[in-house]
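Asks: sequence first, predicted model second:
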Amino acid sequence: ARPELMVQTINFGAIQNILDVLWRKVKDVVASGGYLHEDEQALMGLAFNLFILMYQLRTFSEDKELVTALVSCEGFEYFQSLLGVVEIARGAGDVLEKVYFHIPHICQYLTDELKME
């Protein structure tokens, strides 16, 4: 199917290199809790979308190059900490679809009580 074809076609080492370069450009600001400027926000958006692509493809394949590139990227822990997933049941509940998304930074400061509301 389509995900397997994507896994066979994509050069995950190249995507890891792109993620690493993008992460190096913003990691100091992220680590200090500082504000990302517009161009840095755009870089983070691109990096996060590439991370989501690899993370989602990993659910379809245990390709060694894919798994290695994903867990070896320099910002893995950061990206994974802000990765959310929602499961959606379609039809009579026989199809379960996962949607991955970037959890906004402000959500890190919500208490468990507020999250339950």
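Replies: Good, I have the coordinates.
Asks: okay, CA-based contacts and neighbour counts for the rest of this
Replies: Fine.
Asks: helix or strand for Glu87, which one?
Replies: When elements are assigned from DSSP states H and E, Glu87 belongs to strand 83-90.
Asks: which strands and helices sit next to that strand?
Replies: strand 95-102 (3 or more C-alpha pairs under 8 Å, 6 or more residues apart in numbering; DSSP states H and E).
Asks: take a look at this one as well, against the first:
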Amino acid sequence: MTTMRRTTAALGATALLTSLGLVAGPAHADGPEKDREFRVAGAEVDFSVSKDDGRFEVEVDIDDAEPGSRWRVVLWHDGRRYHSKVHRADGDGDVEIEKGRRNTRGADTFKVRVKLVGGAGATRTIRMR
């Protein structure tokens, strides 16, 4: 009987603290994450879009590129370009880009173009509902 009372008391205390906002509940994202993985000029590219707190988080990761190589990365949201920059791969051959975007009316379409300066390029699209 003592174990039952302790368990009940613990559950009651947790419920009270949660309702007061003192215990964090599970993390909640507004929608699923979508990603596209592809290769360009020998490097691996991971393009992902997730929705969190009503905003989109857009990430582009280039891995296994030649250290010091230069990559032009262009990002579009619903047909409007919002990022166009040449990035240099670090000593490990990595480039990491993170951009936040507001949610717009209707489905949101994101597009990335990744191109090795002086070499090959590729484009991928993600549509979020």
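Replies: Everything's here; your move. Here the structure is a predicted model, which is why all the values come from computation and not from measurement.
Asks: just give the TM-score of the two.
Replies: Remark: TM-score between the superposed chains equals 0.27 [TM-score structural alignment, normalised by the length of structure 1]; 55 aligned residues with a C-alpha RMSD of 4.7 Å.
Asks: circling back to that earlier point, centre of the chain to the strand holding Glu87 of structure 1, how far?
Replies: The chain centre lies 14 Å from the centre of strand 83-90 of structure 1; the measure is C-alpha atoms, centre = their mean, to the nearest Å.
Asks: what comes up buried for that strand?
Replies: Leu83 (16 or more other C-alpha atoms under 10 Å).
Asks: swap in stretch 38-56 of structure 2?
Replies: For stretch 38-56 of structure 2, the neighbour count (16+ other C-alpha under 10 Å) marks Val40, Ala43, Val45, Phe47, Ser48, Val49, Ser50, Lys51, Asp52, Phe56 as buried.
Asks: closest to Thr125 of structure 2 out of these?
Replies: Phe47 (8.9 Å; C-alpha to C-alpha).
Asks: quick one: residues contacting that closest one.
Replies: Asp35, Arg36, Glu37, Val58, Glu59, Val60, Asp61, Val112 (C-alpha atoms under 8 Å, 6 or more residues apart in numbering).
Asks: how about the contacts made by the third one?
Replies: Contacts of Glu37 of structure 2 were listed using C-alpha under 8 Å, 6+ apart, and they are Glu44, Val45, Asp46, Phe47.
Asks: just checking, the second one touches Arg39?
Replies: Yes - in this structure, Val45 of structure 2 sits in contact with Arg39. The criterion is C-alpha atoms under 8 Å, and the distance is 5.8 Å.
Asks: biggest separation within the contacts of Phe47 of structure 2, which pair?
Replies: The largest separation in the contacts of Phe47 of structure 2, counting by C-alpha to C-alpha, is between Glu37 and Val58 at 13.8 Å.
Asks: find the nearest non-adjacent residue to Leu70 of structure 1, please.
Replies: With sequence-adjacent residues excluded and distances taken as C-alpha to C-alpha, 6 or more residues apart in numbering, Leu70 of structure 1 is closest to Met54, at 6.5 Å.
Asks: alright, calling it a day.
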